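Visitor: structure for the following, please:
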Amino acid sequence: MSTATGLLSDISGVGADRQRGGYSRHGFDVVELELREWFIAEAGKRGLTVDNDRNGNLWAWWGAPGKDAVITGSHLDSVPGGGAFDGPLGVVSALAAVDVLQARGFQPRRPFAVTVFAEEEGGRFGVPCLGSRLMAGSIDPDAARRLTDLNGITLADAVDAAGFDPARLGPDPEALAGIGCFVELHVEQGKGLVDVDAPVGVASSILAHGRWRFRFTGEGNHAGATLIGDRTDPMLPAAQLVLAARAAARAVDGARATVGKLIPNPGGTNVIASAVDVWLDARAATDEVTRNVVAEITAAARDAAEAEGCEVAVTEESYGDTVIFDPALRDQLAAQLGGVPALPTGAGHDAGILAAKVPTAMLFVRNPTGISHAPAEHAEPADCEAGVTALAHVVEQLTR
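Guide: All right, here's what the predicted structure looks like:
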């Protein structure tokens, strides 16, 4: 019988990023496709039957597919240089939970499947939870097909190269209608469980959050031959945006605003950039507060661009309102697990996307570092197995 840490060890060499540290595993790239093949093989060892849906999400069914199904799982992709646990822990824990139940001779009475959602992190095409968004109809499929990675490859081309039909990307009401509930296990992205000294908890809510792209344009020129007074340098308002994001978030209790990606064009050391693209991630407790923070940052960016003689264009690339997980399902899981704590999270998840359509819940596994989206992300083996035990118990109760 496999353990969660043992299964994680099996894929520890796939997508290791020697430059950044951690892992770089992105939707429909060769690394993620290798992980898909690994998952299909592991599901087959357990007698699960794997299907691909129209959006490239994987479904491993224990028995025949059907309505009112109990679904668990997560994703296998990562942010650039991400940790080993974010996403994969939910997938391997689901497989290990199946092992636990099969060892007991248990047979689910409700349809049950382990799922792997595509491009959850948005590390390649910029939009998080892409597989679940497409399925739920919360992103326009034509706009999704036009998304491009840093090499100019469109999602449509990447999906086609991976063996899927890009024309079929889009809402999947039949798949949604078949889900009775979705329970996603995830390593905690924070130290809430550390603070209450608990190995496992449930999620109560997700902060409102989104991603915005700011494109500052100026005049490219020679770094040595152009006097300071003659410059129209988009890097200056871009830098001021970074500072404005910190100031706006700091002024609002619980708000977060982050610039984690900035790309100058053409990017030469001795070149004044002609354009700079800056991506802002902003989150807060409510939609109103989040949008107010972004409006303040945007105003500062426009003022900074005008002062430098530059222009700025702002595009909202993705957004999710505050998610309150199904209270009845949350309380049911917490009670079944002996009254484990319920915690809010600032991180987005496929469960948060599906929450608008079907009852969803999340289990968190303690992260002693509190760090996520970085190589130092961690969960102790004993806590990982506590998560497997909790998930197996929940699946057993829900599928009786």
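
Visitor: please count neighbours and contacts with C-alpha atoms only from this point.
Guide: Noted.

Visitor: what about the strands in the stretch 251-400 of the chain?
Guide: For the stretch 251-400 of the chain, strands defined by DSSP state E, counting those that start in this stretch occupy the ranges 256-265, 271-272, 275-284, 311-320, 323-324, 342-345, 360-365.

Visitor: mean neighbour count, the ones you listed: which tops it?
Guide: strand 360-365 (a mean of 28; mean count of other C-alpha atoms under 10 Å).

Visitor: apart from its chain neighbours, what residue comes closest to the residue nearest the centre of the chain?
Guide: Computing the C-alpha centroid of the chain and ranking residues by C-alpha atoms, centre = their mean puts residue 121 first, at 3.5 Å. Using C-alpha to C-alpha, 6 or more residues apart in numbering and skipping the chain neighbours, the partner closest in space to residue 121 is residue 128 (4.8 Å).

Visitor: and for comparison, fold this next one:
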Amino acid sequence: MSALAGMLGEIAGVGADAARGGFSRAGYSHADRELREWFTAHAAVRGLDVERDANGTLWAWWNPTGSTEPAIITGSHLDSVPGGGGYDGPLGVASALVAVDLLRARSFAPPRPIGIAVFPEEEGSRFGVACLGSRLMSGAIDPSRALALTDREGDTFADIARRDGLEPDRIGPDPRRLDAVAAFVELHVEQGRGLVDLDRPVAIASSILGHGRWRVTIDGQGNHAGTTLMDDRRDPMVAAARMIVEIRDLARRTPDARATVGRIEPVPGGTNVIASQVRFWIDIRHPDDLITAALVSEARDLVLAAAREEGCRADVREESLSPTVDFDLGLRDALQASLGDVPELGTGAGHDAGVLASAVPTAMLFVRNPTGISHSPEELVEDTDAEHGAAALADVLQGLASAGAEAAFGHRPMMAR
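Guide: Next comes the predicted model:
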């Protein structure tokens, strides 16, 4: 068994979900804390200096020369979607640790700091906003809005953060830390079949589709399932069903669009009760931000019309929105120089690297997923491909850390305010 496979094996029982299959590792949950302790222990064994910033991101630092040059950062996240796979996030974190081992085995002493970052609540499965940690650090979400977010139990992010040892009044943009980052490179399992079709183990990311999440709330009339005649009903569940089908059809009519409803919550949720309210969430993605906006506008019109026809009221609220990201071209060229002839692939999945692209030069490496399936227990990475990925990451970190202070990875973006 490889060192990387052994590390991932250590956490194979953390957050295992017997009901859904796979793993449920929500941000700031008990499972999430176990995973953070696992990372901190591995970083400490390697002599890395570990800290946790005001937004809950973990940082592990390797700087044998004591350089004050801007750092090269890698890393990913440890939380998961409900019933997710075992590689989405942890593969990038474990590969970063193994990359440090490989560089040390080469007797490489980085002339500038190398850091490993573990971002919290990347999936947004607890508070509804994806990449919450990187959004807070880069200023892509207002701290007051973030602190007011609630989970399914009604606890606010402010309350949960405080229980987890954070200080709510310190949460928010961190320009000083961002100024200390020269580049961020995230390794991630590929969430599609691009590398399978190319028969290659590793690729460089070219872009991320623009995407967002919108919450739909439909208010109807709760009533008895047996005593309420069909013509007397104002049933928000029926309205929701019509909306979901129409949203799917809207995406089918639009080339390159993706629209998904993966979460629905009826209130009160009884078998013999007509719901009084239904909430569901729409995920919409498209490479053209103008088309994404048009899709959202049309979806909103469809929702409101379907609600009216069922005698209900509906409200559509944006929870998060990320524009299409084209990764830094200069940094991609630097990765190609380190890795040679490797393919470039776009992705429809969001990542912390995509959010941070508004503030620092970012890039990504993808590792082949033979099933092509992600956000599912069927997600997979073969051990040999994982090793290829960690070695590629080590090559990239060595090349970037060795570049002089004047090296240009492309223009440095302004931090979102």
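
Visitor: returning to that earlier point: how close does the residue nearest to the centre of the first structure sit to residue 26 of the first structure?
Guide: Residue 121 of the first structure sits 8 Å away from residue 26 of the first structure, going by C-alpha to C-alpha, to the nearest Å.

Visitor: just to revisit the earlier point, which residue in the second structure aligns with the residue nearest to the centre of the first structure?
Guide: Here residue 121 of the first structure is matched to residue 123 in the second structure, going by TM-score structural alignment.

Visitor: about what we covered before: for residue 121 and residue 26 of the first structure, list the residues in contact with both.
Guide: 77, 78, 79 (C-alpha atoms under 8 Å, 6 or more residues apart in numbering).

Visitor: alignment lookup: residue 203 of the first structure to the second structure.
Guide: Match for residue 203 of the first structure (TM-score structural alignment): residue 205.

Visitor: quick one: the host helix or strand of that match to the first structure mean distance?
Guide: In the assignment (DSSP states H and E), residue 205 of the second structure maps to strand 202-208. Taken over the aligned residues, the distance from strand 202-208 of the second structure to the first structure averages 0.3 Å (mean C-alpha distance after the TM-score superposition for the first structure).

Visitor: identify all contacting residues around that strand.
Guide: Strand 202-208 of the second structure is contacted from outside by 195, 287, 324-327, 332, 335, 342-350, 354, 363-368, 385, 388-389, 392, using C-alpha under 8 Å, 6+ apart.

Visitor: buried residues in it, which are they?
Guide: For strand 202-208 of the second structure, burial by neighbour count (16 or more other C-alpha atoms under 10 Å) applies to 202, 203, 204, 205, 206, 207, 208.

Visitor: same deal with stretch 287-303 of the second structure?
Guide: Of the residues in stretch 287-303 of the second structure, those buried (16+ other C-alpha under 10 Å) are 287, 289, 291, 292, 293, 295, 296, 299, 300, 302, 303.

Visitor: one step back: what about the residue nearest to the centre of the first structure, which SS state?
Guide: coil (DSSP: H, G, I helix; E, B strand; the rest coil).

Visitor: so who does it touch?
Guide: Residue 121 of the first structure neighbours (C-alpha under 8 Å, 6+ apart): 77, 78, 79, 127, 128, 129.

Visitor: distance of it relative to residue 46 of the first structure?
Guide: Residue 121 of the first structure is 28 Å from residue 46 of the first structure, by C-alpha to C-alpha.

Visitor: can you check residue 149 of the first structure too?
Guide: 35 Å.

Visitor: could you do residue 370 of the first structure as well?
Guide: Using C-alpha to C-alpha, we find residue 370 of the first structure at a distance of 33 Å from residue 46 of the first structure.

Visitor: do the same with residue 184 of the first structure
Guide: 20 Å.

Visitor: ok, residue 127 of the first structure next?
Guide: The gap separating residue 127 of the first structure from residue 46 of the first structure is 33 Å, by C-alpha to C-alpha.

Visitor: give the aligned equivalent of residue 225 of the second structure in the first structure.
Guide: So residue 225 of the second structure corresponds to residue 223, using TM-score structural alignment.

Visitor: so what's the residue count around its match?
Guide: By other C-alpha atoms under 10 Å, 15 other residues sit near residue 223 of the first structure.

Visitor: hang on, it packs against residue 273?
Guide: No: counting by C-alpha atoms under 8 Å, residue 223 of the first structure does not reach residue 273; the two are 9.2 Å apart.

Visitor: contacting residues for residue 109 of the first structure?
Guide: Going by C-alpha under 8 Å, 6+ apart, residue 109 of the first structure touches 399, 400.

Visitor: trace it over to the second structure, please.
Guide: So, by TM-score structural alignment, residue 109 of the first structure is matched to residue 111.

Visitor: before we move on, what about residue 319 of the first structure?
Guide: That one, residue 319 of the first structure, aligns with residue 321 by TM-score structural alignment.

Visitor: the residue nearest to its match when sequence neighbours are not counted and residue 36 of the second structure, how far apart?
Guide: With C-alpha to C-alpha, 6+ apart as the criterion, residue 321 of the second structure has its nearest non-adjacent residue at 4.1 Å, and that residue is residue 212. Per C-alpha to C-alpha, residue 212 of the second structure is found 27 Å from residue 36 of the second structure.

Visitor: same question for residue 264 of the second structure.
Guide: 30 Å.

Visitor: same check on residue 351 of the second structure?
Guide: Distance, residue 351 of the second structure to residue 36 of the second structure, using C-alpha to C-alpha: 19 Å.

Visitor: at which residues are the helices of the stretch 201-350 of the first structure located?
Guide: With DSSP state H, counting those that start in this stretch applied, the stretch 201-350 of the first structure shows helices at 235-250, 287-307, 327-336, 350-354, listed in chain order.

Visitor: the third one vs the second structure, average offset?
Guide: Translated: helix 327-336 of the first structure. Counting by mean C-alpha distance after the TM-score superposition for the first structure, helix 327-336 of the first structure comes out at 1.4 Å.
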